[in-house]
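Chemist: here you go, sequence then predicted model.
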Amino acid sequence: MGFLDNIFGNNDSKVTSSETLKWNELTEIQQLESIAAESYDVPVLVFKHSTRCSISRMALRNFEREYAIEEGKLKPYFLDLLEHRDISNEIAAKFGVTHQSPQVVLIKDGKAVYDASHSDIEAEDIKSRL
């Protein structure tokens, strides 16, 4: 593993692992309907990640490191943008957010109530909006 991989991670990695965060994979456009429905019971977070982008990798790692949201208070989804750009486009249309990468979108009661991208992605900001 090279020096930059140690800093930013291996850019070929498609799935992230976190000890405190259990990601749900977002791989089908049809999941957006169930995500909207789920968000009436528990807020849903979608993390849109470009697996080949070092900035996106850094934002993801920082988010996972800072994540301190009690299980059951938020349902987090992970979207691999390189594999599923069509889903990202549908998120933009369905929830009225401009596509960014990396980006988080917080959904409550079927609507996007918050989104942030790049260095503005902060786990504490998400937690404060729950």
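Modeler: Received, thanks.
Chemist: please make it C-alpha for all contacts and neighbour counts, starting now.
Modeler: Fine.
Chemist: so residue 66 sits against residue 123, correct?
Modeler: Yes - applying Cα atoms under 8 Å, one finds residue 66 in contact with residue 123, separated by 5.8 Å.
Chemist: below is an additional structure, to be compared with the one above:
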Amino acid sequence: MADTVQLHSVEELNQFIQAGGKRLLFKHSTICPISATAYEEFQAFLREQEMPAAVILVREDRPVSNEVADRFQIKHESPQIFLLEDGAVKWHTSHWKITKDAIAEAMKE
């Protein structure tokens, strides 16, 4: 399983996005039980498929979380996951729709 990096700054976000290729970005609330379940699904997917992935803790790193919403013009939700490909959002979803199977299905498209 590849290491999941935690993004603490907009600069780190920029580097993650600009690296290109397919990558997953997960916005996580450490106080939300729905987010905890979604994070487990995200990690379960990553245990089976090696790919670059990053997490933003929405309460702790609010400016980074806000930058994602502003940059991609996608309303902030938490938990929320994005499949990025070459810097563009190819798929995103939130809450209970974040499952290992949903991520795997999005990867096929």
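Modeler: It's in. The model shown is predicted, which means the values in this text are computed figures rather than measured ones.
Chemist: TM-score for the pair, please.
Modeler: Aligned and superposed, the two chains score 0.84 in TM-score terms (TM-score structural alignment, normalised by the length of the second structure); 107 aligned residues with a Cα RMSD of 1.8 Å.
Chemist: flag every buried residue along stretch 30-45 of the first structure.
Modeler: Along stretch 30-45 of the first structure, the positions that meet the burial threshold by neighbour count (16 or more other Cα atoms under 10 Å) are 32, 35, 36, 37, 38, 39, 42, 43, 44, 45.
Chemist: in the second structure, where's the longest helix?
Modeler: In the second structure, assigned by DSSP state H, the helix with the most residues is helix 33-48.
Chemist: returning to that earlier point: neighbour count for residue 66 and residue 123 of the first structure, which is higher?
Modeler: Neighbours of residue 66 of the first structure and residue 123, each counted by other Cα atoms under 10 Å, are more numerous for residue 123; the result is 17 against 13.
Chemist: any idea what that one aligns with in the second structure?
Modeler: Using TM-score structural alignment to pair residues, one finds that residue 123 of the first structure aligns to residue 100 in the second structure.
Chemist: contacting residues for its match?
Modeler: Applying Cα atoms under 8 Å, 6 or more residues apart in numbering to residue 100 of the second structure gives the contacts 41, 42, 44, 45.
Chemist: translate the third one into the numbering of the first structure.
Modeler: Taking TM-score structural alignment for the superposition, residue 44 of the second structure sits opposite residue 65 in the first structure.
Chemist: just residue 67 of the second structure next, same as before
Modeler: That one, residue 67 of the second structure, aligns with residue 90 by TM-score structural alignment.
Chemist: same deal with residue 55 of the second structure?
Modeler: Under the alignment (TM-score structural alignment), residue 55 of the second structure maps onto residue 78 of the first structure.
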